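J.: Sequence first, then the predicted structure:
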Amino acid sequence: MQKQLPPLGWLRTFEAAARHLSFTAAARDLNMTQSAVSQQIKSLEAYLGQPLFLRRPRALELTGAGISYLPVVREAFRTLLRGTRAVTGAQQNAVQVQCNITFAVNWLAPRLPMFQAEHPSVQLNIFTELWEPREMAEGAAVEIRFSLRPSDTVRTELLRSDHYYPVCAPGYEVSLDTLQRTPLYDCSNLLSNWQNWIEDQGLIWEKPPITYSTTYLVSLSVAMAGGGLCLTHDTIARDLIDEGRLVAPFEYRAVVPEAYYLLLSPQAEESPGAIAFAEWVRREIAKTFSG
């Protein structure tokens, strides 16, 4: 049988390249060089006697053979994973969770003791991202994703739509008249931004300087320190406002184009811990905003 199968490493490289449609991203995932990934794919294609990818100038596409082969390879890895866990006695309720770092710190972490009290046998491994990933991380069972367009490759459901608005430290003096002379902070590359919030109210936007960061954690921290105003949304700021660490000085709140989605990988259906965690997230999100 071994002589009829390609090396396992080649198959793993193929799965990563197909998941990202990028040799560079696959190399980053696998801690390999891009040339090593390319060479392994060529070796696998030679072994199979047909191409798996179409090499476009700036992108990869799966060929018909690649499209057919990918689910077979993925299912084989899932079978190996289940069998290995059974043999080694690995904890069946260990759940890998993926989410962005601000959600993890501001919403998830303060509530984790409640989940652990309800499900003491479930071990969570939490992986955080700064930017929205193209796909779920390898091995992740559950993901909470803040996105315009959720994934269409796994089971996806809307978790929460939100509103965004400025916040600052209690006692910080600001008005709409002085707003554009106030230090402003924001998370970069989002549609819920200062320009849209101001223009939605029919105000003139004079493009004042704004300090951007790759995560809301930075701008929220500056605002809490009294350094100015930052934009935020309810999911990551509600607790900070309830605790009196931030205030919302203006009434207007705009709809966030992005939303929070709950993503479940195929292996989540076979994991009682993943199912329990997903149900707990749904319940806690609803409870947080039921008032």
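T.: Now that the structure is in, tell me what you want to look at. Numbering: from 1, shown residues only.
J.: CA atoms for contacts and neighbours, from now on please.
T.: OK.
J.: for this protein, what spans make up the helices?
T.: Secondary structure of the chain, counting by DSSP state H: helices at 8-20, 23-30, 34-48, 64-88, 101-103, 109-118, 194-199, 216-224, 234-242, 272-288.
J.: buried stuff in the fourth one?
T.: Residues of helix 64-88 classed as buried under the neighbour-count rule (16 or more other C-alpha atoms under 10 Å) are 66, 69-70, 73, 77.
J.: thinking again about what came up before, between the helices of the chain, which gets nearest to R134?
T.: Among the helices of the chain, the nearest to R134 by C-alpha to C-alpha is helix 8-20 (7.1 Å).
J.: just how off-centre is the lengthiest strand in the chain within its chain?
T.: Longest strand in the chain, counting residues (DSSP state E): strand 155-167. Strand 155-167 sits 13 Å away from the centroid of its parent chain (C-alpha atoms, centre = their mean, to the nearest Å).
J.: do the same with stretch 189-199
T.: The answer for stretch 189-199 is 21 Å, by C-alpha atoms, centre = their mean.
J.: got a list of contacts for it?
T.: Stretch 189-199 is contacted from outside by 164-165, 186, 204-205, 207, 231, 253-258, using C-alpha atoms under 8 Å, 6 or more residues apart in numbering.
J.: now the end-to-end length of it.
T.: 18 Å (C-alpha to C-alpha, to the nearest Å).
J.: Name the residues of that stretch that come out as buried.
T.: Going by 16+ other C-alpha under 10 Å, stretch 189-199 has these buried residues: 192-194, 197-198.
J.: Looking at the helices of the chain, spot the one closest to P266.
T.: That would be, of the helices of the chain and by C-alpha to C-alpha, helix 64-88, which comes in at 9.2 Å.
J.: angle of the closest one against helix 8-20?
T.: 120 degrees (axes from the mean of the first three to the mean of the last three C-alpha atoms, to 10 degrees).
J.: Packing partners of helix 64-88?
T.: helix 8-20 (3 or more C-alpha pairs under 8 Å, 6 or more residues apart in numbering; DSSP states H and E).
J.: ok, second structure coming up, stack it against the first:
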Amino acid sequence: MKLPPLRALPVFEAVARLNSFSLAAEELSVSQSAVSHQIKQLETYLGEKLFWRQGRTLTLTDEGRQYLDAVGSALLQIERASEQLLGREEARLRLSVFSSFAVRWLVPRLPELQRLHPQVELSLEMSTENPVLSDRVADCFITIHRNSPAYSYELLYVERLFPVCSQDYWQRMCRELGRAEGEDGALTPADVARFPLLSTHSIFERAAGDWQAWFQAAEQALPPDARLQHFSHMLLALEAARFHQGIALTNDYMLSSRKDSEDFVRLPCHPVVTGDRFYFAWKTSRRRERGIQILRRWLVDEARRSGLRNVGIDGGA
């Protein structure tokens, strides 16, 4: 077995992660010259330059990024395997998760994870866009894409949108529509269009895309005279609805707590499926790691218990 200079590998990982020779030296309790020597030795062995150095700026080369993906994963597996043999039950995991999913669904449930599995130490990495699946980013992910063959995926939720407003605003709507509050029967798209529509740009990546899709699901066009108020994120549109500013389109995990169900009224209207499917993703080569499997099972169980996984899902992934 022909191996590279093994002492240089954790040095390379530290420099790449911290983006600094001096910070890596401080973390590893060695001199900066020792770090430079190890990196030079590794580059000589590989015959490739791993870093570009321009003044104080340090960046990985393409070869360095490729090497880090493989080496970082291997070092993590060695660490996990060693901890298991040493009898240490702690599992430290970084989970990259969308900010809205984290704030509205995951964070309120973390005390239950800690109660059931105190050995799991979970660190959340917030993501506003779909994350790049890499050990450099996190150990596991909540993602809407299955575009990496190196990863395994467990389906948690098929997203749908439905109209909501505040309790006070619903009373106002009922008065203007001449409708008793307890009256059965669905609102028509024309009924909804009489009121301000709070739109989230990020769902379909275009202005009013969410409401256009909702009206299209009823085989109608968004009325040209509809009063639209635009927001970049669903969290903002939902807060505007909470403060009686109109009707917002939201999804199931955004209204997953008791407080939310008391603050909002889900209008008696049709939903629209966005096409986004939320997955828990982990690197297949790390599938035997106990911490990842504990987190996977807990997420699936919580998604089922809260009704999230039952929405639009027939069976498993």
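T.: Right, received. Where do you want to start? In this text the structure is predicted, and so the values were computed from the model without any measurement.
J.: thinking again about what came up before, nearest to T156 of the first structure, out of the helices of the first structure?
T.: helix 272-288 (11.4 Å).
J.: Just the buried residues of the closest one, please?
T.: Of the residues in helix 272-288 of the first structure, those buried (16+ other C-alpha under 10 Å) are 273-278, 280-281, 284.
J.: swap in stretch 241-261 of the first structure?
T.: Under 16+ other C-alpha under 10 Å, the buried positions of stretch 241-261 of the first structure are 241, 245-249, 253-254, 256, 258-261.
J.: Quick check: the farthest pair among the contacts of stretch 189-199 of the first structure?
T.: Once C-alpha to C-alpha is applied, those give I204 and E258 as the farthest pair, at 24.4 Å.
J.: just to revisit the earlier point, once aligned, what mean separation remains between the longest strand of the first structure and the second structure?
T.: Here the mean offset of strand 155-167 of the first structure against the second structure after fitting is 1.6 Å, by mean C-alpha distance after the TM-score superposition for the first structure.
J.: Can you give the contact residues for that strand?
T.: 150, 192, 197, 223, 229-235, 246-250, 252-256, 258-266, 282, 285.
J.: tell me, it lands on which residues of the second structure?
T.: Across the second structure, the stretch matching strand 155-167 of the first structure (TM-score structural alignment) is residues 152-164.
J.: how near is whichever residue in the second structure pairs up with D200 of the first structure to C269 of the second structure?
T.: If you follow D200 of the first structure across to the second structure using TM-score structural alignment, you land on A217. Distance from A217 of the second structure to C269 of the second structure, counting by C-alpha to C-alpha: 11 Å.
J.: just E262 of the second structure next, same as before
T.: As for E262 of the second structure, its distance to C269 of the second structure is 19 Å (criterion: C-alpha to C-alpha).
J.: So A278 of the first structure is in contact with E143, correct?
T.: No. Counting by C-alpha atoms under 8 Å, A278 of the first structure stays clear of E143, with 9.0 Å between them.
J.: Quickly list what's touching both of the two.
T.: Joint contacts of A278 of the first structure and E143 (C-alpha under 8 Å, 6+ apart) are L262.
J.: give me the number of residues near the counterpart of Y253 of the second structure in the first structure?
T.: Aligned by TM-score structural alignment, Y253 of the second structure pairs with T235 of the first structure. For T235 of the first structure, the count of nearby residues is 20 (other C-alpha atoms under 10 Å).
J.: same thing with E48 of the second structure?
T.: 12.
J.: what sits against it?
T.: E63.
J.: Okay, it and A16 of the second structure: tell me how far apart.
T.: For E48 of the second structure, the distance to A16 of the second structure - C-alpha to C-alpha - is 15 Å.
J.: which residues touch R277 of the second structure?
T.: Contacts of R277 of the second structure (C-alpha under 8 Å, 6+ apart): 144-145, 155-159.
J.: can we see that at 7 Å?
T.: Residues counted as contacts of R277 of the second structure (C-alpha atoms under 7 Å, 6 or more residues apart in numbering) are 144, 157-159.
J.: Return the residue of the first structure aligned against it.
T.: In the first structure, R277 of the second structure lands on A259 (TM-score structural alignment).
J.: Skipping its backbone neighbours, what lies nearest its match in space?
T.: Distance criterion C-alpha to C-alpha, 6 or more residues apart in numbering; nearest residue to A259 of the first structure, sequence neighbours excluded, is S161 at 4.8 Å.
J.: count of residues packed around the one you found?
T.: Around S161 of the first structure there are 16 residues (other C-alpha under 10 Å).
J.: Quick check: V154 of the first structure touching L262?
T.: No. Shown here, V154 of the first structure and L262 do not form a contact pair, counting by C-alpha atoms under 7 Å, at 10.1 Å.
J.: And those two? Which one has more around it.
T.: L262 (21 against 13).
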